[in-house]
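A.B. asks: quick check, what structure comes out for this input:
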Amino acid sequence: MMTEESGRNEQSVLRKLAVPIVIGAAVGFVTMFGVSKLTSGDLLAGLSKAAEMAVLVGAFYILAGVGVGLGALRPRIGAKILNVEDVEELEEQKGKLLTSCIAMALWGAALIIIALGGEGGIIAPLPALIGGVAMLVIGSGFAWVSYRASDELMQMLNAEATVLAYSLTLGVVGVWAMAAHLDLARAQEPIEMLTMFYVIAMLATFIAAGRRGLLAPR
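C.D. replies: You can find the predicted model right below:
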């Protein structure tokens, strides 16, 4: 009996993992394909590789925010995709998730606007700066609302992710800047630094969540 029950639990876990993995892989492929097609066209042909990478990272932020947000708006569907115990838990987390998702999407939009406003872009520098900063500030406002509504565990998770992101940024961006200053590496492009902040913030969040067991199938 224990063996059969264990087998059923394992199959349940695998099914729980399979759906988000497949969806994540599909979203990642579509994002990369779409950005590749967009930047290879005549309209954005002048973008640098660093700017293209920024657009890709920004698009990932937007799609992730929209995807999780839609799951939160449709708890019965979202419970099958997102890593939650059941529909009831997702309904309880709905408000906090939505504000967090809006923040993530706006931050992604900010990065894309800035990337499209640089050399070879399609947005004039000043409007790009105003639009990018506006998206960043408004997104931060939604993130703050989500943080204030979070329980103690999530607030501690956010604090750990922030400290980890700072350490990783100092280790990656800081060491690179040191090497560039000493002519041991090429200087960083501003858009590269901005993109790295985004990537490191996401990585730090995943690491902090993993350390607290929040990435384990539920």
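A.B. asks: please count neighbours and contacts with C-alpha atoms only from this point.
C.D. replies: Noted.
A.B. asks: next helix or strand past the biggest helix by length in the chain?
C.D. replies: In the chain, taking DSSP state H as the definition, the longest helix is helix 2-40. As assigned by DSSP states H and E, the chain's next helix or strand after helix 2-40 is helix 49-73.
A.B. asks: now the second one, please; I'll put the structures next to each other:
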Amino acid sequence: MTPTEDCTQHSPCRELLAIPAAERDSSLRLIITRTSDLGPDGIYVYLNDEFVALLVAMGPGESGRFQRAFPVLGHLATRWNTTYPALLSRAIENMRGDNVLVDSHDQGESSPLYIVVDQGVSGVAQLVRLEELLGFDLPYGALIGIPREHQIVAVPIRKHRDINTMEPLLRLVYNVGSQASDRLSLDVFWFHKGRLHPLHADGNNGELDRIDPPDEFLQLVEQLRR
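C.D. replies: Model prediction:
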């Protein structure tokens, strides 16, 4: 469907246009979505070639009783007299009001391990505001696991020994994700400057076998070693 077509007869446009304008802004959220599931006109924050944080609006389900996430298609921005960045900013602002639990776990000489849980709509899409949730900047990024749709496991990288937490992090991700009905990934990622770089930490039942990181990550490791 092109922007010039009448979208009022097509889902999800029909449902989105039915949301009263006064309620529309507060209904916006981001949800984690695989790029393979994206339509041609989605609005999203790019995380990597596999995952994006997709803009949705929460509206009533078919029964009228339960909320359902409807993707906000790009051509609606013009109809609503707004822009993609403005819609994304509104969604992130709404996510600040969601109930997100952040627990830290001491790891001795390494940086703490943080578990971020959002059982609401956005789940792992809370990655877009990870620094805000942790309460500090991540100039070197963090080692990240996303075993389930609603759970982020993070180890901030501050010193070289933090790299050594990759193997126990991988085991944790495997133990959680392999049993989860809402499994996302059993890999470990380097989250840096808003991008989720897969380290391809292929292993046997959570045991580290090899990694295939980007060159920038290897340069960081050498920098921290010095």
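A.B. asks: quick check: TM-score for this pair?
C.D. replies: After superposition, the two chains reach a TM-score (TM-score structural alignment, normalised by the length of the first structure) of 0.25; 96 aligned residues with a CA RMSD of 6.2 Å.
A.B. asks: can you mark which positions in the helix or strand encompassing residue 166 of the second structure are buried?
C.D. replies: In this structure, residue 166 of the second structure sits in helix 166-177 according to DSSP H and E. Buried residues in helix 166-177 of the second structure, defined by neighbour count with 16 or more other CA atoms under 10 Å: 166-167, 169-174, 176-177.
A.B. asks: just these now: which is nearest residue 54 of the second structure?
C.D. replies: Distance to residue 54 of the second structure across the buried residues of helix 166-177 of the second structure (CA to CA) is lowest for residue 177, with 21.9 Å.
A.B. asks: does the nearest residue to the closest one once chain neighbours are set aside sit in a helix, a strand or a coil?
C.D. replies: Of all residues not flanking residue 177 of the second structure in the chain, residue 147 sits nearest, at 4.4 Å (CA to CA, 6 or more residues apart in numbering). Here residue 147 of the second structure is recorded as strand under DSSP: H, G, I helix; E, B strand; the rest coil.
A.B. asks: quick one: the residue nearest the centre of the first structure and residue 110 of the first structure, what's the gap?
C.D. replies: Among the residues of the first structure, the one closest to the centroid is residue 61, at 4.1 Å (CA atoms, centre = their mean). Counting by CA to CA, to the nearest Å, the gap from residue 61 of the first structure to residue 110 of the first structure is 10 Å.
A.B. asks: distance of the closest residue to the residue nearest to the centre of the first structure other than its chain neighbours relative to residue 7 of the first structure?
C.D. replies: Nearest residue to residue 61 of the first structure, sequence neighbours excluded (CA to CA, 6+ apart): residue 108, at 4.8 Å. Going from residue 108 of the first structure to residue 7 of the first structure by CA to CA gives 41 Å.
A.B. asks: more neighbours: which of the two?
C.D. replies: Neighbours per residue, other CA atoms under 10 Å: of residue 108 of the first structure and residue 7, the larger number sits with residue 108, 28 against 12.
A.B. asks: let me know the angle separating the helix or strand harbouring the more buried one from helix 49-73.
C.D. replies: Element membership of residue 108 of the first structure, judged by DSSP H and E, is helix 87-115. Orientation check (axes from the mean of the first three to the mean of the last three CA atoms, to 10 degrees): helix 87-115 of the first structure against helix 49-73 gives 160 degrees.
A.B. asks: quick one: the helices in the second structure?
C.D. replies: 13-18, 21-27, 75-79, 84-95, 130-134, 166-177, 215-225.
A.B. asks: would you mark the buried spots in the strand or helix carrying residue 168 of the first structure?
C.D. replies: Assigned by DSSP H and E, residue 168 of the first structure falls within helix 152-169. For helix 152-169 of the first structure, the neighbour count (16+ other CA under 10 Å) marks 157-158, 160-162, 164-166, 168-169 as buried.
A.B. asks: outside of it, which residues touch it?
C.D. replies: 147, 196-197, 200-201, 203-205, 207-209 (CA atoms under 8 Å, 6 or more residues apart in numbering).
A.B. asks: after it comes which helix or strand?
C.D. replies: Counting by DSSP H and E, what follows helix 152-169 of the first structure is helix 175-181.
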